[in-house]
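Student: Pasted the sequence and its predicted model underneath.
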Amino acid sequence: MTAPSEPARAPRAPRLHYAWVVAAVALLVLLGSAGFRSTPGLMMDALNAEFGWSHATVASAVSVNLTLYGLTAPFAAALMDRFGVRLVVVCALLAISAGSGLTILMTQSWQLVLCWGVLVGLGSGSMAGAFATTVTGRWFTARQGLVTGVLTAAGAAGNLVFMPLLAWLVEGQGWRTAVVVVSLCATAVAVPVLLLMRERPSDLGLLPYGATEQPEVPKTEGSAILRSLRILREAAGSRSFWLLAASFAICGATTAGLVGTHFIPAAHDHGMPVTTAAGLLALVGVFDVVGTVASGWFTDRFDSRALLVTYYALRGVSLLVLPQLFAGSLEPPILAFIIFYGLDWVATVPPTIALCRREFGADAPVVFGWVLACHQIGAAVVASLAGLSRDRFGDYDLAWYGAGGLCAVAVVLCLALGRGTPAAAVPAAVPAPAAPADAEPQVTPRAVTPAD
């Protein structure tokens, strides 16, 4: 008598879900892009000494960079849907490499605007928050808030890695050496993107991490630009969009626009060496990593609106007291500010992304791209205004007090957002019901649970 044959088994999934590999590559890209954007603030005094360019002139290049960084984000999200994440990110890294490298040839301020403002702005904008939103949305069902927090924290960690090195290069070897290092690093980061980045879990026969069924892939036919504009038109009819956009514009104004651009020259005005000030700004990155990852964890469990109200209120208080804390050397009060402010630096991103997902569903990456555009426009405006204030009054005090007042406005805007269901952690995948005994065995993608 012939022994009955064993039923066919589904292929065993690897212990490490490939989503974590994709997240690691995204983390590397975002680490680098943060470091690339931080360089103009380090070069401000060096360019002033060599070319005689004022703080406002150099800040104008930063403003262009920040504006394009924001305006590129929603189109980049649509381009990633249309042409693939890998192609868009590699082109963005090469644009950063070209823009940074070409600055060694500049002799006029408009060339700084073209290279660092336009090319680096377009490149870094293509790897902005919409990139992190796209990666987490495609590859993760469980742990979305936590992974978003980790990827967002990569911006702070990038400052931690690059700021001290670039400050040392600017001080010891000259600003041209620093920009060449940035150019080479941008090219090097493109290599793991080419080798390891994949578009969707289905390309590898997998489900998103923690999913029980394959999600529907949105249609991407037609112009990516028109799709981005269509989504903007639809989102603009929502009150929530404008509240999120306005509050996030204040977030950009009080972080990248003011502190990220002007903290180093402001500290230098009080006698602090540039390398010491750069080290403090890098230290902000250390605590921002902790704060942003924690914010992602909180976002999976608590009301995102309440989190934003708390973050903006605490940030406003810290900025109001900052002018009294500057000194020519490291003192406990300025270190306390760095720790307190660092924990809050970009903690706003995970709950803002969660609110975009809650309100706009599958279009959330593009919608968040437009919200991020407002973030960067706010940063650009304040970067220029703070530079003009410094040239006019001889210090940054007015800029710090004004930023504290803006945070109070952000608190009011977030309170006006409708209360929604807290973003609860996604449960582990539930096993599918057993098939009838006489059913044909089928091989299907295996859902990987958070336990993997």
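Tutor: That came through fine.
Student: going forward, measure contacts between C-alpha atoms and count neighbours the same way
Tutor: Noted.
Student: quick one: the helices in the stretch 101-250 of the chain?
Tutor: With helices called from DSSP state H, counting those that start in this stretch, the stretch 101-250 of the chain shows them at 109-112, 120-125, 129-139, 144-172, 175-196, 224-235, 239-252.
Student: With mean neighbour count added, can I get the ones you listed in CSV?
Tutor: As requested, the helices of the stretch 101-250 of the chain are exported to CSV (neighbours: other Cα atoms under 10 Å):
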stretch, mean neighbour count
helix 109-112, 18
helix 120-125, 29
helix 129-139, 24
helix 144-172, 24
helix 175-196, 18
helix 224-235, 16
helix 239-252, 23
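Student: center of the chain, which residue is that?
Tutor: Gly129 (4.3 Å; Cα atoms, centre = their mean).
Student: contacting residues for that residue?
Tutor: Ala73, Thr152, Phe368, Gly369, Leu372 (Cα atoms under 8 Å, 6 or more residues apart in numbering).
Student: Now with 7 Å, please.
Tutor: For Gly129, the contacting residues are Gly369, by Cα atoms under 7 Å, 6 or more residues apart in numbering.
Student: Repeat that for Gly316.
Tutor: Applying Cα under 7 Å, 6+ apart to Gly316 gives the contacts Gly404, Gly405, Cys407, Ala408.
Student: now the host helix or strand of it against helix 239-252, angle please.
Tutor: Assigned by DSSP states H and E, Gly316 belongs to helix 304-321. On the basis of axes from the mean of the first three to the mean of the last three Cα atoms, to 10 degrees, helix 304-321 is oriented at 30 degrees to helix 239-252.
Student: Alongside the first one, take a look at this:
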Amino acid sequence: MSATAAASRRQWPLVVALGITQVVSWGSMYYAFSLLMQPLGAHIGASRAVTVGAFSVALMVCGLLSSPVGALIDRYGGRWVMTCGSAAAAALLAALAFVQTPLHLYLVWAGIGVAMAATLYDPAFAVLVRSFRDGHRRAITGVTLFGGFASTVFWPLTQVLMDRHGWQAALWTLALINLLVCVPLHVWAVPADTRRAAAPEGAAPEQRSALGAILRDPSFYWLCAAFTGNALVFSAVSVHFIPVLQGQGLSIAQAAWVGALIGPMQVLGRILEFTFLARAPASRVGAIAMWLLPASLYLLFAADAKIGGLLLFAALYGAGNGIMTIVRGSVPAELYGREVYGAVNGAMATPVLIAKAAGPTVAALVLLAFAGTGSLVLFLAGVATASAALFSLTSSRAGRPTITVGTMGERSER
């Protein structure tokens, strides 16, 4: 066994630790909101729109901070970034139980957005790319396999806590889980920064030069646009899923049954990527995943309540969504190298997270402008098609400006 392979094997406990913390972070700060939204809004006398707006603010703050947080990890490592993020998540989730006004609600959720930026997938991916000289893509896939169970674990857990002890006690429990699980795991498992100490003098200016070259490359922004359109469509469909299927002639129960297949299909998509597509370039896998989204939506439009077509829609849609999480984490390293991965990945994540926050509102406006959910499905399919075409056209040309002294060495290792 080579020294590099042995080092990577020793680093796999990091994958398990980050996988566990991703389940907790996503489950407590993202998925639990859908259950806590109603009692939280009722407590402060706020409408559903106002309450959801606070969550959207958190996503936007997270997006805006993704690149600065990634740059911090590039320079100092991820141990204290992620540890402080989990500690802040614990404090802010506990504070959420005490909000009294919409202003308090928005301030706390803005703070949770900061904690999200320091703990969710993007900082975890930056840590993995720094830690795994080879095999970081498989490590990313491993962490996302854990993350796929966040809703499976935390939706029923949060509901049980609310039913037995009330929504405020549920929040305190979620805060305690972050404090007792995520904080120690990040301290123990996330490595201290070893690269910076070993880097030659002048490495930091070279990194800034490489990052500047990437940010001056037009294809970088076209790739960002492709990822952003894809994320907007997924976000819009996830929120309006039940009404769209009802528009296709299904009952609420039938729509929920079809929707229940999407989660397992996401996990299955990640398993397929891990087992059969791991040797393919991430950009090629990304093109496949990108095209699965419009294909699934056109199929949904044409299914007309036929159960076979709807099941195939759920399979394609779920698998594409599951694989896209891996692609989003792997493509920046493949195209632009590892030295400035955190900043580059964070810069790509900024419009993606903002699109996730805006997607449901955009879909609602389309529904207002055009009668019928069929028009919404066609609109989203059109956006998804444009995003897939843009990704396919630009991914093969992206990354050329980054061939510098630092990144040439990185590319030769891959």
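Tutor: Thanks, I have the structure now. Quantities reported herein were computed from a predicted structural model and do not represent experimental measurements.
Student: Just give the TM-score of the two.
Tutor: Remark: TM-score between the superposed chains equals 0.77 [TM-score structural alignment, normalised by the length of structure 2]; 388 aligned residues with a Cα RMSD of 4.1 Å.
Student: Just the closest of the contacts of Gly316 of structure 1 to Arg390 of structure 1, please.
Tutor: Closest approach between the contacts of Gly316 of structure 1 and Arg390 of structure 1, by Cα to Cα: Gly404, at 17.1 Å.
Student: Just give me the match in structure 2 for the closest one.
Tutor: If you follow Gly404 of structure 1 across to structure 2 using TM-score structural alignment, you land on Ala381.
Student: quick one: the closest residue to that match other than its chain neighbours and Ala192 of structure 2, what's the gap?
Tutor: In space, and not counting its chain neighbours, Ala381 of structure 2 is closest to Pro294: 4.8 Å by Cα to Cα, 6 or more residues apart in numbering. Relative to Ala192 of structure 2, Pro294 of structure 2 is positioned 42 Å away (Cα to Cα, to the nearest Å).
Student: what do you get for Thr51 of structure 2?
Tutor: From Thr51 of structure 2 across to Ala192 of structure 2, the span is 38 Å (Cα to Cα).
Student: ok, those two, which is more surrounded?
Tutor: Each of Thr51 of structure 2 and Ala192 has its neighbours counted (other Cα atoms under 10 Å); Thr51 has more, 21 against 15.
Student: Now for the more buried one: which residues touch it?
Tutor: Per Cα under 7 Å, 6+ apart, neighbours of Thr51 of structure 2: Met37, Gly41.
Student: circling back to that earlier point, just the buried subset of the contacts of Gly316 of structure 1, please.
Tutor: Applying 16 or more other Cα atoms under 10 Å to the contacts of Gly316 of structure 1, the neighbour count classes Gly404, Cys407, Ala408 as buried.
Student: Among those, which one sits closest to Leu94 of structure 1?
Tutor: Of those, the one sitting nearest to Leu94 of structure 1 (Cα to Cα) turns out to be Cys407, at 36.0 Å.
Student: I'd say that closest one and Ala313 touch.
Tutor: Yes. Shown here, Cys407 of structure 1 and Ala313 form a contact pair, counting by Cα atoms under 7 Å, at 6.4 Å.
Student: mind checking what Arg301 of structure 1 lines up with in structure 2?
Tutor: In structure 2, Arg301 of structure 1 lines up with Arg279, judged by TM-score structural alignment.
Student: burial of that match, as a residue count?
Tutor: By the measure other Cα under 10 Å, the count of residues near Arg279 of structure 2 is 12.
Student: number of nearby residues for Pro218 of structure 1?
Tutor: The number of residues near Pro218 of structure 1, taken as other Cα under 10 Å, comes to 9.
Student: ditto for Leu92 of structure 2
Tutor: Counted by other Cα under 10 Å, the residues lying close to Leu92 of structure 2 total 23.
Student: returning to that earlier point: biggest separation within the contacts of Gly316 of structure 1, which pair?
Tutor: Taking Cα to Cα, the two most distant members of the contacts of Gly316 of structure 1 are Gly404 and Ala408; they sit 6.8 Å apart.
Student: follow-up on the earlier one: quick one: the residue nearest to Ala381 of structure 2 from His186 of structure 2, how far?
Tutor: 38 Å.
Student: Which of the three states applies to the match of Arg301 of structure 1?
Tutor: Recorded secondary structure, Arg279 of structure 2: coil (DSSP: H, G, I helix; E, B strand; the rest coil).
Student: counterpart of Gly359 of structure 2 in structure 1?
Tutor: Under the alignment (TM-score structural alignment), Gly359 of structure 2 pairs with Val382 of structure 1.
Student: Which position in structure 1 pairs with Phe227 of structure 2?
Tutor: Alignment note: Phe227 of structure 2 maps to Phe248 in structure 1; criterion TM-score structural alignment.
Student: hmm, I was thinking of Val52 of structure 2
Tutor: Using TM-score structural alignment, Val52 of structure 2 lines up with Ala59 in structure 1.
Student: and that match, what is it in contact with?
Tutor: Neighbours of Ala59 of structure 1 in contact, by Cα under 7 Å, 6+ apart: Ala383, Ser384, Gly387.
Student: hmm, try it at 6 Å
Tutor: By Cα atoms under 6 Å, 6 or more residues apart in numbering, the residues touching Ala59 of structure 1 are Ser384.
Student: Spatially nearest residue to Ala363 of structure 2 (excluding sequence neighbours)?
Tutor: Leaving out its chain neighbours, the residue that sits closest to Ala363 of structure 2 by Cα to Cα, 6+ apart is Ala236, at 5.8 Å.
Student: Quick check: the gap between the alignment partner in structure 1 of that neighbour and Leu385 of structure 1.
Tutor: Per TM-score structural alignment, the equivalent position to Ala236 of structure 2 in structure 1 is Leu258. Counting by Cα to Cα, the gap from Leu258 of structure 1 to Leu385 of structure 1 is 9 Å.
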